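Undergrad: Okay, predicted coordinates and the sequence, questions at the end:
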Amino acid sequence: MKTIDQVHNKIVTREQAAKIVQHWKDQGMEIVFTNGCFDILHRGHIEYLFAARTQGDRLVIGVNSDHSVKLLKGPDRPVNDEQSRMLLLGALECADLVVLFDEETPLSLIQLLLPDILVKGGDWKVEQIVGADIVTEKGGKVLSLAFVDGFSTTGTIAKIQKKGS
């Protein structure tokens, strides 16, 4: 059983992530990177993240900051603050590192970490995935994993609002 300290230890700064990822690479491990807002964690997120983890040896999850979620999703988002979202992700067995980014896209984080495998959900075409060119130029893979239909944060919020009215 994991302790809360073990969960907190998965939540790292960009600089810490770079050092840890390089250490893993030096040990010959394949690093998988994915990112998202993960505002209200749901079944689709869980299935996707566990599938992402199977693509390599370690899974690094980039999480949009509260600021970047507002830019992407609007002034009423996120529902859950960045610290809460990172803690929930860190509690997942499939997550090895969780790192925050403040930009609208994770491009600079991808450039810093240079993952071996870049993964997004099936609602993204490979050629649309931010950082795909960087990863493929370094000989890595870019994957669009199957999308779990019927599960989305926006849909969950709409369902809650409908039940509340």
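TA: Cool, the structure landed.
Undergrad: From now on I want contacts and neighbour counts done on CA atoms only, so please keep to that.
TA: Noted.
Undergrad: So which residues of this protein form strands?
TA: With DSSP state E applied, the chain shows strands at 11-12, 31-36, 58-64, 97-101, 117-121, 141-145, listed in chain order.
Undergrad: Just put these in CSV and tack on mean neighbour count and distance to G131.
TA: Output for these, formatted as CSV (neighbours: other Cα atoms under 10 Å; distance: least, Cα to Cα, whole Å):
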stretch, mean neighbour count, distance to G131
strand 11-12, 20, 21
strand 31-36, 23, 10
strand 58-64, 25, 13
strand 97-101, 24, 14
strand 117-121, 25, 8
strand 141-145, 20, 9
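Undergrad: Use this one as the comparison:
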Amino acid sequence: MNCANKIQSLDQAIAQVQDWKNQQQKIVFTNGCFDILHLGHVDYLEKARNLGDKLVLGLNTDASVSRLKGSLRPVVSEYARARVMASLAFVDLVVLFGEDTPLRLIEAIEPDILTKGNDYTIQNIVGADFVLARGGQVLTVPLVENYSTTNIINKIKAAY
């Protein structure tokens, strides 16, 4: 599957995930904005993928990033972010979502494992109750210290 084919609509993603489940593949789901890809993102996604067989990434649309992060974000468009994320070997599928949370996407995908960085607790991970109720796992992944898109933006602003 080339990287552009990894970017799928919700209906396509549901069918692909079902196919993987039929092959006894363990599905991991995570989500985020992933604006200005950096080491922290790459490390986190690699660790998330290692928790199962396939990693499905819910990617916030530009409109949802702006609502969450402010009118100056995202820096990188949703199409460009989706292509970059899909180019990563350990990301198997990218699905854009426009809501403020990925709950509807999580309920549609029905992952075996839901994961976020360890800056979250299981109690405040959206979709955790749904995944746990279905017998799945909710796990946090250690993050690389001092890497964030906000820090990168602030460093660029200070330099210029």
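TA: Nice, I can see it. Note that this is a predicted model, so its numbers are computed, not measured.
Undergrad: Need the TM-score between these chains.
TA: The pair, once superposed, lands on a TM-score of 0.99 when counted by TM-score structural alignment, normalised by the length of the second structure; 160 aligned residues with a Cα RMSD of 0.7 Å.
Undergrad: quick revisit: format the strands of the first structure as JSON lines; extra columns: distance to G90 of the first structure.
TA: Shown next, in JSON lines, are these (distance: least, Cα to Cα, whole Å):
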{"stretch": "strand 11-12", "distance to G90 of the first structure": "7"}
{"stretch": "strand 31-36", "distance to G90 of the first structure": "13"}
{"stretch": "strand 58-64", "distance to G90 of the first structure": "9"}
{"stretch": "strand 97-101", "distance to G90 of the first structure": "6"}
{"stretch": "strand 117-121", "distance to G90 of the first structure": "18"}
{"stretch": "strand 141-145", "distance to G90 of the first structure": "21"}
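Undergrad: Out of those, which gets nearest to L89 of the first structure?
TA: Closest of those to L89 of the first structure is strand 97-101, at 7.1 Å (criterion: Cα to Cα).
Undergrad: and that closest one, which stretch of the second structure?
TA: The alignment of strand 97-101 of the first structure onto the second structure (TM-score structural alignment) covers residues 93-97.
Undergrad: Need the contact partners of the matching stretch.
TA: 6-10, 13, 55-61, 82, 85-86, 105 (Cα atoms under 8 Å, 6 or more residues apart in numbering).
Undergrad: hey, where'd the helices end up in the second structure?
TA: Counting by DSSP state H, one finds helices in the second structure at the ranges 10-22, 39-49, 62-69, 78-87, 103-109, 128-133, 149-159.
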